[in-house]
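Undergrad: Quick one: sequence plus predicted model below, questions after.
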Amino acid sequence: MRHRSLTLAQILKYMNIYSNNEMAEMLATSLGGSQVVRSLAAEASEVPVSEIHLINGSGLGVDNRISPRAACAMLQAIQHKLQPLGLTIGDIFPVSGRDRLGTLVRRHIPAAAVVKTGTLRNVSALAGVLPTRDRGLVWFAIINRGNDVSSLRVGQDRFLQMLLQQWGAASIPPKVVLPSPASYGDASRLGAPVRNQILFGG
């Protein structure tokens, strides 16, 4: 039997939905390590490399630091590089209201926002893009420090809800952030048997 893998974009989607550190570390290693990732990210996002400090590929550890400006620029660069491939940022990051698993469980982030969470023992971060009626796509990065991470997350969600109240929700979420239809369905699941191919009968 042969099992066909998910595409790299689909693997990245699962990695980001669950914030899987082992997968992130393996991908960074395959690219040459954290310093290569740092250089590539700075070049693609056109921010000073001094705003991106990485000691590993997972982001675990207080020595991993990315400025809010760099976080937003990196997300915008990802979106720009995905477009020629027929993909959107929603194809590789969780979309609120659609991906109700992993890091978005018990979150109240506005629907259609594409986000990436980051959590340490006393740090909570949230970055992404919020579709609005009046301001279009609003790219954001929120970094909070404190011992009550749950309360920090509640505050982040409320802040985004306040922004949406002020600027209005987009009547139709723009296609540039919505995931493609192929991102969902049985074939897109990890280990889905529909991707098995029997080579030799028993």
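TA: Yep, that arrived.
Undergrad: hey, let's count contacts and neighbours off CA atoms from now on
TA: Noted.
Undergrad: Quick check: end-to-end length of stretch 83-93?
TA: 14 Å (Cα to Cα, to the nearest Å).
Undergrad: Now do the helices in the protein.
TA: 8-18, 21-31, 34-45, 68-82, 149-167 (DSSP state H).
Undergrad: now the last one, how far from the chain's geometric center?
TA: The reference is to helix 149-167. Helix 149-167 sits 18 Å away from the centroid of its parent chain (Cα atoms, centre = their mean, to the nearest Å).
Undergrad: do stretch 38-53 as well
TA: 17 Å.
Undergrad: Count the residues that sit near N196.
TA: 13 (other Cα atoms under 10 Å).
Undergrad: Spit out the contact partners of it.
TA: Listed by Cα atoms under 8 Å, 6 or more residues apart in numbering, the contact set of N196 reads 1-4.
Undergrad: from the residues you listed, which ones fall inside strands?
TA: Using DSSP state E, the members of those that fall in strands are 2-3.
Undergrad: Tabulate the helices of the chain in TSV, adding columns for mean neighbour count and distance to L54.
TA: Putting those into TSV (neighbours: other Cα atoms under 10 Å; distance: least, Cα to Cα, whole Å) gives the following:
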stretch	mean neighbour count	distance to L54
helix 8-18	18	18
helix 21-31	15	11
helix 34-45	18	6
helix 68-82	19	13
helix 149-167	16	22
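Undergrad: second one coming, line it up with the first:
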Amino acid sequence: MTRQLTDALGDEALGKRVGAVVLDAATGERIFAANADTPITPASTTKIVTCTAALASLGPDAHLSTRVVQGGKPGSVVLVGGGDPLLAGPSARPRYPKQASLATLAARTAATLKAQKVTKVTLTYDTSLFTGPTTAAGWKPGYIVPEGNVAPVHALAIDEGRQNPRSNTPRVADPPAYAAAAFARLLGKQGISVAKSIRPGRAPAGAAELGRVDSAPIYALVEHTLTHSDNDMAEALARHVAIKEGQPASFEGGAAAVLGVLKRLNAAQGVALSDGSGLSPRNRISAAALAKLVAMAGSPASPGLHAVASGMPIAGFSGTLGNGRRFTASDSRGQVGLVRAKTGTLNNVNTLAGLATTKDGRLVTFAFMADQVPINAEPVLDRLAAIVARS
């Protein structure tokens, strides 16, 4: 394995800065290492870090709740964003994991209001759960428009800020206002008339709850985030970790909170963050840190972290490894189905971190990272992972 990996790492497609490590998942022994401790731009393999922290801090069975509460005046209601970007809008189709539904929230709220003999309301919406800038330092302006890689980060959104739930583009400029307007229309269909003026506001402290919907459990959200490289969900998870850890629910607070959780896990070395999704080119993570986290996720000693392992795409089959472009070359297609790994891609950055079982039955984890890539190093990363899987 060592000679094959060394030869593959010399491929010019990887560029001049490459970090690589292969670990025995059970013992932590380094089977192979090359610049393993060098901090490298991780791109979306950052999500391994964010998701590990979310499971460790929030717990795999926690939920994200979107609520409607009584406003401060008679006949007023407040839609309270719970930081669930997967909240399904009126035109969303059923998917896995099952999403909380804005239509269900409207139906429950309407039923409560009718029981109180209220059929006319004013509506405000509360997005105060998250704070700070809605885009991270280093994000390209094109991430939101026209590329649609992510929406501005708010505590209230439907369909991750998409106008069409089945398409990344276009993203709406003001996700909270868009969600509140959709909620008002849904209330109308339930026989509750909503005043035309819908404005942002704050829910009164201790306000009575009129309706609530809960997301899928965190473990399912983590699996979704990793399989589909969901930037919106990753940023939301980072902020929920911040809230749980007593930090501001912002990019800065999320980064600090995630690192704090990793320190408790003795896994913070080699990790520096600016966001939770990996869209920021300012993130730095070493190959050793990523491989260690994957090993923890697959360990019987860490059952609460297993969703990190189960959420990783399967080579040639699912998520970002099942798009018809990965593990298709002659030097990697023989290992289709035998590698689970998280991909990472930015301009001049390609990374891959995951796990495989060797021919002798040993579970190993790996991370291969390059951030001075001339054009595209994905086929080389696939070859490296394939070498590990067939060794």
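TA: In hand now; what should we look at? This one's a predicted model, so the numbers in the text were calculated from it and none came from an experiment.
Undergrad: quick revisit: and the helices of the first structure: which comes nearest I92 of the first structure?
TA: helix 8-18 (4.0 Å; Cα to Cα).
Undergrad: What residues in the second structure pair up with stretch 14-29 of the first structure?
TA: Using TM-score structural alignment, the residues of the second structure aligned to stretch 14-29 of the first structure are 224-239.
Undergrad: Can you tell me the closest non-neighbouring residue to the counterpart of T351 of the second structure in the first structure?
TA: Mapped onto the first structure by TM-score structural alignment, T351 of the second structure lines up with A125. Sequence neighbours aside, I143 is the residue nearest to A125 of the first structure in space, at 4.3 Å (criterion: Cα to Cα, 6 or more residues apart in numbering).
Undergrad: one step back: could you work out which of the helices of the first structure reaches nearest to L130 of the first structure?
TA: helix 149-167 (8.1 Å).
Undergrad: still on that earlier bit, neighbours of the match of T351 of the second structure, how many?
TA: A125 of the first structure: 19 neighbours (other Cα under 10 Å).
Undergrad: Double-check it against G118; I have them as touching.
TA: Yes - A125 of the first structure sits in contact with G118 when judged by Cα atoms under 8 Å, with a separation of 4.8 Å.
Undergrad: hmm, who's touching stretch 297-312 of the second structure?
TA: Stretch 297-312 of the second structure is contacted by residues 25-26, 48, 51-52, 55-56, 59-60, 219-220, 222-227, 294, 296, 340-342, 354-355 when judged by Cα under 8 Å, 6+ apart.
Undergrad: Any chance of the contacts of N196 of the first structure in CSV with neighbour count as columns?
TA: Formatted as CSV, the contacts of N196 of the first structure follow (neighbours: other Cα atoms under 10 Å):
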residue, neighbour count
M1, 9
R2, 10
H3, 13
R4, 13
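Undergrad: What distance do you get for the residue nearest to A125 of the first structure to L120 of the first structure?
TA: 11 Å.
Undergrad: Looking at those two, which is more packed in?
TA: The neighbour comparison of I143 of the first structure against L120 (other Cα under 10 Å) goes to I143, with 17 against 14.
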